[in-house]
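J.: Sequence and predicted structure are below.
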Amino acid sequence: MSNLQGKQNVTSVDYRKVVLMSLLLAVTSFIFMSLNFLFFHTIIELFSILVAFSIFIIAINTYSITKNCYFIFIGISFGFVGLYDLLHTLAYQGMGVFPGDTSNLATQLWIIARYVQSISLFIATGFLFKELKPAVISLGHSLVAAFLFAGIFYWDYFPDCFIPGQGLTLFKVSSEYVISIILLVAVYLLYRYRKHFHDRVCMLLITAILFTIGSELAFTFYVDVYGLSNVIGHVFKVVAFYLIYKAIVETNLKKPYNSLFFQLKQTKDDLEETNAKLTKEIVQHKEAEVQAKKLYKAVEHSPSVAVITDNEGYIEYVNSKFTEITGYLREEVMGKKPNLLKSGRTDRKTYDELWETISSGKEWRGEFLNKKKNGQLYWEQASISSIISSQGEISHYIAVKEDITDRKQAEEVLKRYQLLSKHARDIILFIGADGKIIDANRAAVRAYEYEYEELLELNIKDLRCDKVKLVRSQILKVSEEGVLMERFHCRKDGSSFPVEISSQGMVYRDEHIRMKIIRDISERKVVEKELKQAKETAEAANRAKGEFLANMSHEIRTPMNAIMGMTDLVLDTDLKDTQREYLSMVKTASGSLLRIVNDILDFSKIEAGKLDLEKIDFDIKAITKQTIEVFVFKAEAKGLKIDYYIHPKIPHIISGDPVRLQQVLNNLIDNALKFTEEGGIYIKVTMEELVNNLIKIKYEIKDTGIGIPEDKGDLLFKSFSQVDGSSTRRFGGTGLGLVISKRLVEMMGGSISYTSEPGTGTTFSFTVTMMVPDILFVDNNNDEIDITSNGIANLRNHNKTKTKNSGGFKALIAEDNELNRELVLTQFEMKGWDAVAVENGKEAVEAFDNYNFDLILMDVQMPEMDGFEATALIRNKEKREGGHVPIIAMTAHAIKGAEQECFRAGMDYYLSKPVKSDALYSLIKKILDDRE
C-alpha cells in the first residue's frame, strides 16, 4: 500500500472537535427524541445511510486511481451495511412499511448490519497483502445478503432479537458483545499493521471502531426501543460512520489531489540561490551522468544478478541477468519484494540474520535456495549492502547475486560419492587438477598398503607401474565417454597388480577435480587366462571333431558308394526271388546307414554353428513334387495313398536352399510313412503371406498313423530321443530327424509344430521364409498344381524315358577305389557309353594328354596326386591349347565348403558319394544336351 505511506504535517485526530460534535449531536438528538422519537430515529438513520452510501461511492470511483484494496473492500461493505440500515429504518415500529409493525424485525435487521460491519472491518486488513477484484467482493456480499434475507423473510429461521414487554433477547445481547469483541480484534490488527497507513488515517479508523464498540454496548441496556441508551447508541453510530467517511476521503481524495497541487511557491531569493547552485553543479552533474551511464552499463551487463530496493524492500531496479536467471520480466517485479523468489526451502533464521545485518548498515553474505518463475529451484550466493542517504538514513538496499546451482549440485554429488566411496569395494580416488590425490577411500588404503595421510601426499602418477603416456584422445575417451582403461598400479612395497580405471570430471568449490574408480582385476585376469586356455582347448577339440567327422564321412561313404552301386547293378540282373529279397534288404539297410551318417554330420554342423544355408533360385513347386514322388513307391508297397495340394498363388521360382528344404520335407514324409499302417498321407502347401519380396510358405504333412501320446510330445524335438524308447520298440531311427528339421526350419526363418490324436493320426506343420526374385511370376494354372495319387502314377511313368544314344561320347573316370571304378564302368556300359578308368590323378593327367574325352569324372581324394591338382594341370593345358572338357567332382567329403572348393579348383559339377545312378545319369544327360 505504497500510496498510504507518505508522511503529512498533520498526523493526529482533533479529538476536541469529535467530542464537541458528539455532544452537540447528542443534545440535538435528545430534543428531537422528546418531540417525536420516530422522526428522530428516521433522521439519524438516514444520515448514517447517506454516509455509508457515500463511502461506497467514493471507494468505487477512486479505486482505478488508488488501487487501494483495503478501502475498496471497506467501501463495498459499507454499501451493503447502508442497505441493511435502510431496511432497518423502514421496518422500525411505527413506520408501517412491513406487515406486523413489530420491533423484532427492525432489531433483526440492525444486528445483521452490525455483524456485517464488524466482520468487514476485521477481515479488511487481509487485503493489505492480497488483491481481490471489486466484482468478487460485491458477489460475496450479495450471496451473504441473499442468505440472510431468506432467513428472515422466507424461512423465518433467524433468531428473535426483541420481545415487546420483555426487551432484548439473549441472542441480541450476546451478539452485541460478540460484535464488540470482533471490533476490538480489528483495532488490534489496525495497530499491528499501522505502517501501511498514514498516521492520521489509522487514528481515524481506530477511533471510528471504538465509537462503534460504544454504540454496541449502549444497545445492550435498553428495554424500551424509545429509551435513552437507544439514543446514545445511535449517536455513537453516526460519529463512527462519519470518522470512517473522513478516513476514506483523506486516503482516496484529499491526499492524492493535494499532491497534485504541491506548493511551488518560493521566494525570489530562494530561486536565485537555487539557480546559482544549479549553475555551479551542472558540470558536476554532467560528469556524474557520464559516470552513472558507465556504471549502469557495467551493472546492466554484469555476469552477476543485481537488485536494488527501497528501504522497505520494494524492488526499484533489476539488471538483465536477473531476468535471464529468474525468468521474470522487469515489469513483473517492479514495486514488489524479492520474496516472490522464495522457495520455502531456505531456513527462516537466514532471513532474520539478513535483515538484522543490513538494517544496522552492515554487509550480509550468504546463500539462498530460490525458485524461478517456472518453478525450478536454483541456488544463489548473495552479497547485500545498505545505501545511506545524505541524511544518514538507509534509503536503499543493493544485492549482488550469483547462480551457484551447478556448484551446489557438484558439491552434493561429491558428498554422495564420498559417502558411498567409504564403503565401496572398488578403489576411489579424487584427483586435483595437478594430479595430486585429495581424497581416497578405505579400499584404496587396503589396496595400495599406504596410510591415508601418505596417499594424500602422492600424485596419481606415483601409483602407476607402467609409464605409458596416454595421448589426449585416449584421456578424453576415459574421462568423457566413460571408456574403461587397463593399467598396472604399484603398491607401497613395489609389487604391481592389474587395474581397470574409469574417470569422471566434476567441479568442486570452483576447482576442476576428477574422480577415478579403480578396480583390482587380478582375479579376473586369472579367470580370463583360464577361459582363453579353455577356449583354445575347445577349439582344438572342435577341430579334431571336424577332422574326425570328415574322415569318418569319407571312410564310410567310400565303401557305401560301392555297396549301394553294386547292389543296384545286381538288382537289374536276373535273380531269384529270395536273392532279390536279400539284396533289397541290403539296399534298404545301406540307405538307412547313409541317412544316419548324414544326420550325425548335419547335427554336428548345426551344433557347432557351421551349417550355412545356400541362397539360390529354384523351382519350389518342382522340388516339392520331386520330393513327394520319391515316396510314392514306398507308400504303394505299404498299401498307402499319397495326395498333395500346392496353392496356385505360390510363385514357381524363389530364392533359398532347396536341399535343406527337401531334407526337412523328406524327414517329415518319411516319418509319416513309418508310423502309418493304413489310410494315407496328405501334403498341403500354402502361402501365408507375401510382403515386398519376402514370402512365407507353409507345409502341412497329415497322416492317419498311430499318433503321438500327449505325455510324450516333449521328446519329439530332443536329440537322440524317441517317443518309444523301450528295448522292444517297433520303429528305428537315431532320434535326430525332427531335431535337425526344427533347426533347419528356424534357420530358414520359420517354425515347426504338430497336432496329434493317438490312434487317429498326426499333422506336422512348418513354415519357411524365403526371397522372391523380381523376375518371378505366379502360376494360376490350378490343373497343374492340384495333383492326386492318380496323377502321381502318370508322372512316374513319364519319368521313365530312356537317355538317348550318345554316339561317340567318351568319358575318363579317375577313382582310387577299385569297387567304385568297377561300379561306374558298369553303369556306363549299361548306357552304352565308352569310358576309360584310372586309379589316381597322375594317371588321369597322362590319359588326358593321350586321348580326347568328352567328360571327366574326378574323385577328389586319391593317392600320388589328388583331384584338385589333376584338375589344375588339365585346366592349364586347356588354357594353352584351347578347349574345355566338363569335369564332375565325386567326393565323400560331405563337410562345409567341399562343393565350393571343387568349383574353385576348376571343376564344373559336384556329386556327393554315394552317387545315385539316377543323379549321375541326369547330370550326364544334361551335359550331353548342352554339348549338342
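T.: That came in fine, so what should we check first?
J.: going forward, measure contacts and count neighbours with C-alpha atoms only.
T.: Will do.
J.: Do I have it right that E757 meets I708?
T.: Yes: E757 is in contact with I708 according to C-alpha atoms under 8 Å; the separation is 6.6 Å.
J.: So between the two, which is more surrounded?
T.: I708 (21 against 15; other C-alpha atoms under 10 Å).
J.: correct me, but the more buried one touches T760?
T.: No: applying C-alpha under 8 Å as the test, I708 and T760 come out as separate, 9.4 Å apart.
J.: Distance-wise, check S120 relative to M515.
T.: 64 Å (C-alpha to C-alpha, to the nearest Å).
J.: which ones are touching the closest residue to L640 other than its chain neighbours?
T.: Of all residues not flanking L640 in the chain, G680 sits nearest, at 4.8 Å (C-alpha to C-alpha, 6 or more residues apart in numbering). Neighbouring residues of G680 by C-alpha atoms under 8 Å, 6 or more residues apart in numbering: L640, K641, I642, D643, D703, T704.
J.: and here's the other structure:
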Amino acid sequence: MLNRSLYYFKTLLFWVLLFCGLYICNLYSYIVFHSLTELFTIVIAFSIFIFTWHSRHLLKDHFFLLIGISYFFVGFVDIFHTLAHEGINIFPAHGENLSAQLWLCARYVQILSFFGAVFFMNREFNRKYLFILYSTVVSLCLLSIFKWQIFPDCYIEGVGVTTFRVISEFAVTLLLITAVFMLMKSRNSFTLYVYRLLYISFLITIFPELSFTTNTFIYNIFHVSAHFFKIAASFLILKVIIEMGLVRPYNLMLEDMLESRDELKKLSAAVEQSADMIVITNFKGTIEYVNPAFETITGFSKSEIIGCNPSILKSGKYDREFYEAMWNTILSGRVFQHAFINKKKDGTVFYEDKTITPITNEQNIIISFISIGRDVTERKRAEQELIERSNELLHSNQELEQYAYVASHDLLEPLRMTTNYAQLLSKKYADSMDDTSKKYIDYILGGVQRMRSLITDLLSFSRVTSQGKQFKSVSMNKVLKIVLSNLEPLIDERKVNIYSETLPDISGDRTQMIQLLLNLIGNAIKFGNMIDPEVRIWAKPHHCSVKDSNKEEVFTLPRRTAWLFCISDNGIGIDNQYLERIFYMFERLHARNVYEGTGIGLSICKKIVERHGGNIWAESVEGEGSSFYFTLFS
C-alpha cells in the first residue's frame, strides 16, 4: 500500500513539475511552449503506434489497433502543424491559418478514429486496408491545404477564428461526446481500469476543442491549458495501449506460466508416484526417463537404465516378427497395446500389460514414445490357477457324471434280480403267505420300483451333458405332438384340456426337447386341477441375455432369435418361497404317498435349458396354478 502511494505521489509530482516547466516556458516564449508541448504529443502519438503495432498479436480487440494506427497519422499531421506555426517561419506565406488548418485536420482524424473504434468495437478489419484508408484521407487533406488550397480558412489575421473552425470544433466535440456515450454502453468489454482511462481521456479531449471556438487572442490561457489537456489525453491513451498490449498480456502470460507450473508439478507428482511403470524413450528407442515404479518392479536404477534400450528387459518369449510389428505400429503414429512377458534385473520373469504411445510435436512429427506398463504377474498367476482348477473341476465333473452313469446302469441289474425273485416268491408261495408276508413283499416291490425310477432319472440327468447330441433345427410343434401322444393315457384318465399355440423351430437336441416338454407337461397334469384341469402351451419372441453353460458370463448372441416358452396349469400352485428350490436335485414339496416322483425331473429340465443357453423359472399363485417359463433360441 505504501509503495503504491509513493508511486502515485511521484507520478503526480512529475506531471506538476512538467506542467509548471511548460508554463514557465510559455511566459518566456509561446513559440517554445507550443513546440515543446506539440513535441510531447507527437512523441506520445508515435509511441502509441509503436506499442500497438508490436503488440498487435496480443490485442484481442481491434478497437485498440484502430486507435493505435490512427495516432501514427495524427502524429504525422501534428508535425506539420508544429512546423507551420507562425513563429517557426518554415511556411511564412501561410501565416497562422496554416497551423490552424493542420490542427483541425489532425483533430478530425483523431476524433473520427475514436468514434469509429467505439462503433466498430469487437469487429475485425484488415490492417492493410486500414493503412491505405488513413494514407488516402491524410494525403487528400494535406494536398487540399498545401497544393490545391481548397481547405476552408480556420483563422484570419485581425479577425480571429473563422465560422468554419467554430462549427468544426463543435462538430468534433459532438462526435466525441457521442463516442463517450457509446463507450459507456460498451463498458463491459473493458476492465474497470482501462475503461476509466478511456473515459477520462475522451472527456478531457473535449476541452482543447472547445477552447479554440472562442474568437479571442490565440495565445490566451485557454489555449495554453488546451495543450496541457492534449498531452494528458494522449498520455492516458498511451497508458491504455501499454496496459492492453503489454501489462495485461504479460500478466496473463505470467498467470498461465504459474498455472502451467502448478499443473506440471501435479503431472510430475502423478508420474513419479504412479504405481504403473512409465518409460519415455527418444525416437530411436533410447530410454530418457523412468519413474520410481519402474525401478522398484524391474530392479534397474535410473543411472543403470537411462541411455539403454528397452530390449534389456526382453525375456526371449517373442520372436523378431513381434517386435517388427510393434515398431511398425508406433512409427505409423498408432498406439500399441500388448501383454508382455519381460525379465527383471535378477532374471525373474514378470507379466506386464503395456501401452506404447507416440509423442508428436506441433508439426505432428513423432519425437519420442511413452510406455505405460502395469505389473500383472500376480493376476496372471491367479488366472492360471483358476484355469487349472476349472480344468480339474471340469475333469472331476466329467468323471462324476461318468461314474453316476456307470453306477446307475450297474445298479439296475441287482434291482431287476431283486424284483424278479420277489415276484417269484409272491407267485409260488401266495397260498401259504399270510397278510403280513404279502405286505412285506409289496414293500419290497414298491421300494425297488422307486429305486428304479430314481436311478433312471439319475441316468437321464447325467446324459444331458455326457450324451447330448449336436444341435440341429428342431420343430417344437412336432416335439409337442410326440409328447402329447406319450401322455395320452394320462390325459384321457385325468380328462385334461390341452390348449397349445403354434410353436417355433429352435436350434437344439431333439431328444432333450422331448424330455423337457414331457417333464413339464407331465408335472402340469400331475399337479393340475382335479375337477377341470387345463394346460396351456405357447411361445413368443423374447429379448434376453444368454448364459454360456461353459463360461460364467452373460452375453447377447447376435443374429439369433430368442423364444420365450410357457407351460401353465390351473392346479394347486406353489408357495413363492419354494419357486427356486424346486429346481434343486431331490427337492420335493409333497410326500410320496400324495404325489409320485423322485424330485429330479425339474433339475433335468434346468440342465437341458441351460445346455441350450437359456434360462428357466416358475411363477405361481398357490391354489390357482403355476406357469413354467424357459427360453430357447432359433
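T.: Received it, and whenever you're ready, just let me know what you need. Keep in mind the model is a prediction, meaning the values are calculated, not measured.
J.: quick revisit: with respect to D670 of structure 1, which of the contacts of G680 of structure 1 is nearest?
T.: Nearest to D670 of structure 1, judged by C-alpha to C-alpha, of the contacts of G680 of structure 1 is D703 at 10.8 Å.
J.: Could you report the neighbour count for that closest one?
T.: Neighbours around D703 of structure 1, by other C-alpha under 10 Å: 27.
J.: Then E352 of structure 2?
T.: A total of 20 residues lie near E352 of structure 2 under the criterion other C-alpha under 10 Å.
J.: From D435 of structure 2, how far off is it?
T.: 80 Å.
J.: and if you look at L445 of structure 2?
T.: On the measure of C-alpha to C-alpha, L445 of structure 2 and D435 of structure 2 end up 15 Å apart.
J.: Who has more neighbours out of those two?
T.: Taking other C-alpha under 10 Å, L445 of structure 2 and D435 do not tie; L445 has more neighbours (18 against 10).
J.: got a list of what the more buried one touches?
T.: L445 of structure 2 neighbours (C-alpha under 8 Å, 6+ apart): T419, A422, Q423.
J.: so what's the last one up against?
T.: Residues near Q423 of structure 2 by C-alpha under 8 Å, 6+ apart: L445.
J.: does it sit in a helix, a strand or a coil?
T.: helix (DSSP: H, G, I helix; E, B strand; the rest coil).
J.: Could you report the distance from the closest residue in space to S756 of structure 1 that isn't next to it in sequence to L715 of structure 1?
T.: Closest residue to S756 of structure 1 apart from its sequence neighbours, by C-alpha to C-alpha, 6+ apart: T762 at 4.2 Å. To L715 of structure 1, T762 of structure 1 is 15 Å away according to C-alpha to C-alpha.
J.: These two: which has the busier surroundings?
T.: T762 (23 against 16).
J.: Which element, helix or strand, includes that one?
T.: strand 761-771 (DSSP states H and E).
J.: roughly how far is that strand from the heart of the chain?
T.: Distance of strand 761-771 of structure 1 from its chain centroid, counting by C-alpha atoms, centre = their mean, to the nearest Å, is 40 Å.
J.: Past that strand, which element shows up next along the chain?
T.: Counting by DSSP H and E, what follows strand 761-771 of structure 1 is helix 782-785.
J.: So which bit of structure 2 is the helix or strand following that following helix matched to?
T.: As assigned by DSSP H and E, the chain's next helix or strand after helix 782-785 of structure 1 is helix 789-798. Across structure 2, nothing matches helix 789-798 of structure 1 (TM-score structural alignment).
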